[in-house]
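Peer 1: give me the fold of what follows.
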Amino acid sequence: MTDHLRDRYEIVELCTRMGWHLDHCQWDELVDLFTDEIRLDYTSLNGGEPVTLPRKDVIEKWRSNREGLAATQHLVSNQLVDVDGDTAEATAMFQATHLLPNEFGGPLWTLAGEYRYALLRTADGWRIKGLTMSIIWAEGNRNIRDLAVQAD
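Peer 2: Presented below is the predicted three-dimensional model:
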């Protein structure tokens, strides 16, 4: 296997694991996917500005958002990878469905769009150092997010 194909395989696997571990509440496994600090850009969903946060803070925020829900499913596809030495950028289409049966509306909220991952090759392999989520469409009960946090 060429170095290029190996890098591509490792990066696609890494980005896929992010959604898998989120959906299965495997918080300890998420730690090894990221650099110590992560630049997050969720401005297409929440407005504001991108932020750079310690990895532990990002994972804890995701944990608090996820644990109040009955389930989530992150589907990631159409992955493209561009490697430049020890850095890389990957893009992928995503669909993220959130489930929370509730008395205030529908039980589902689905987001779909594009993830852009900034990656760094470390002594331990590729790690995600940045994540940008660009929403293309959304459907369902957005209030599920707030209800899930209140349920904790």
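Peer 1: drop to CA atoms for contacts and neighbour counts, all remaining ones
Peer 2: Will do.
Peer 1: where exactly do the helices run in this structure?
Peer 2: 3-23, 27-31, 43-46, 55-67, 144-151 (DSSP state H).
Peer 1: reformat those helices as TSV; add distance to Pro101 and mean neighbour count.
Peer 2: Below are the helices of the chain laid out as TSV (distance: least, CA to CA, whole Å; neighbours: other CA atoms under 10 Å):
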stretch	distance to Pro101	mean neighbour count
helix 3-23	17	17
helix 27-31	24	15
helix 43-46	22	12
helix 55-67	14	16
helix 144-151	9	16
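Peer 1: export those to CSV and tack on distance to Arg127?
Peer 2: Output for the helices of the chain, formatted as CSV (distance: least, CA to CA, whole Å):
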stretch, distance to Arg127
helix 3-23, 8
helix 27-31, 10
helix 43-46, 22
helix 55-67, 11
helix 144-151, 27
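Peer 1: select, out of the ones you listed, the one closest to Phe94.
Peer 2: Across these, Phe94 has its closest neighbour in helix 3-23 (9.6 Å, CA to CA).
Peer 1: any idea how far the closest one is from the chain center?
Peer 2: When C-alpha coordinates are averaged (CA atoms, centre = their mean, to the nearest Å), helix 3-23 and its chain have centres 12 Å apart.
Peer 1: what is the burial count for Leu75?
Peer 2: Neighbour count of Leu75, defined by other CA atoms under 10 Å: 15.
Peer 1: tell me which of the helices of the chain sits nearest to Glu114.
Peer 2: When the helices of the chain are compared by CA to CA, helix 43-46 sits nearest Glu114, at 10.5 Å.
Peer 1: please generate a structure for the following sequence too, so the two can be compared:
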Amino acid sequence: MTDLVKALAEASQLLYREAYYLDARRWDEWLAQFTDDCEFWMPAWKGEHELTENPKREISLIYYGSRAGLEDRVWRIRSGQSIASTPVPRTTHTVNNILVEDVGADSMTALSTWTAHCFFHKTNKTEVFFGDYRHTLRRTADGWKIARKYVVLKNDYVPTMLDIYNI
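Peer 2: Next up, the predicted model:
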């Protein structure tokens, strides 16, 4: 097996696992896929084909500068403190077209496309969100983890609330 094929298989398993844990609401296992110093960023569109470039100076749809931010978000979802997330919608994520690049001994980048089908109990409606992912992966003592997740939401007219489990 070539190094590129092995890297693709390892990256694919991690991305599929992350999507599965979101859909199953296995929050602790989902969080465990991220490094402590991870960045989770979904920039906003500032034009038809231009995204914001700096999450600290421009508007983002979602931004967490570390896993602690993701942990806080999960705590709010679990505790019911997030009224918009109660009840949490049913979701099904698909991750497709996975490509790996910049493969090194301890890091790689995985590019992919995604779709999330979401059923909202309160409104009895289904919404579909879709876009691109760019995951920066880092090898740790526990295996590959997500050091950065960059999400481009292609259909950014959001008719309802949007959260980590919708993307």
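Peer 1: any idea which of the helices of structure 1 gets closest to Ala92 of structure 1?
Peer 2: With CA to CA as the criterion, Ala92 of structure 1 lies closest to helix 3-23 of the helices of structure 1, at 8.9 Å.
Peer 1: the closest one vs structure 2, mean deviation?
Peer 2: Helix 3-23 of structure 1, aligned to structure 2 and superposed, deviates on average by 1.2 Å (mean CA distance after the TM-score superposition for structure 1).
Peer 1: packing partners for that helix?
Peer 2: Applying 3 or more CA pairs under 8 Å, 6 or more residues apart in numbering; DSSP states H and E, one finds that helix 3-23 of structure 1 contacts helix 27-31, helix 55-67, strand 71-84, strand 125-140.
Peer 1: out of these, nearest to Arg17 of structure 1?
Peer 2: Nearest to Arg17 of structure 1, of all the helices and strands packed on helix 3-23 of structure 1, is helix 27-31, at 8.1 Å by CA to CA.
Peer 1: what's the average distance of the closest one to structure 2?
Peer 2: Mean for helix 27-31 of structure 1 is 1.9 Å (mean CA distance after the TM-score superposition for structure 1).
Peer 1: can you tell me what sits against that helix?
Peer 2: Contact with helix 27-31 of structure 1 is made by 18, 21-22, 55-56, 59, 63, as judged by CA atoms under 8 Å, 6 or more residues apart in numbering.
Peer 1: for stretch 58-68 of structure 2, same thing?
Peer 2: Under CA under 8 Å, 6+ apart, the answer for stretch 58-68 of structure 2 is 31, 34-44, 52, 55, 70, 163.
Peer 1: onto which residues of structure 1 does the lengthiest strand in structure 2 map?
Peer 2: What stands out as the longest strand in structure 2, according to DSSP state E, is strand 125-140. Under TM-score structural alignment, strand 125-140 of structure 2 corresponds to residues 107-122 of structure 1.
Peer 1: what residues sit buried inside the matching stretch?
Peer 2: 107-121 (16 or more other CA atoms under 10 Å).
Peer 1: give me the nearest residue to Thr91 of structure 2, chain neighbours excluded.
Peer 2: Leaving aside its chain neighbours, Thr91 of structure 2 sits nearest to Cys118 (4.5 Å; criterion: CA to CA, 6 or more residues apart in numbering).
Peer 1: who's in contact with that neighbour?
Peer 2: Cys118 of structure 2 neighbours (CA under 8 Å, 6+ apart): 89-92, 126-128, 166.
Peer 1: returning to what we had before: would you check which pair of the contacts of stretch 58-68 of structure 2 lies furthest apart?
Peer 2: The widest separation within those (CA to CA) is 25.8 Å, between Leu31 and Thr52.
Peer 1: residues near Leu53 of structure 1, how many?
Peer 2: By other CA under 10 Å, the residues close to Leu53 of structure 1 number 14.
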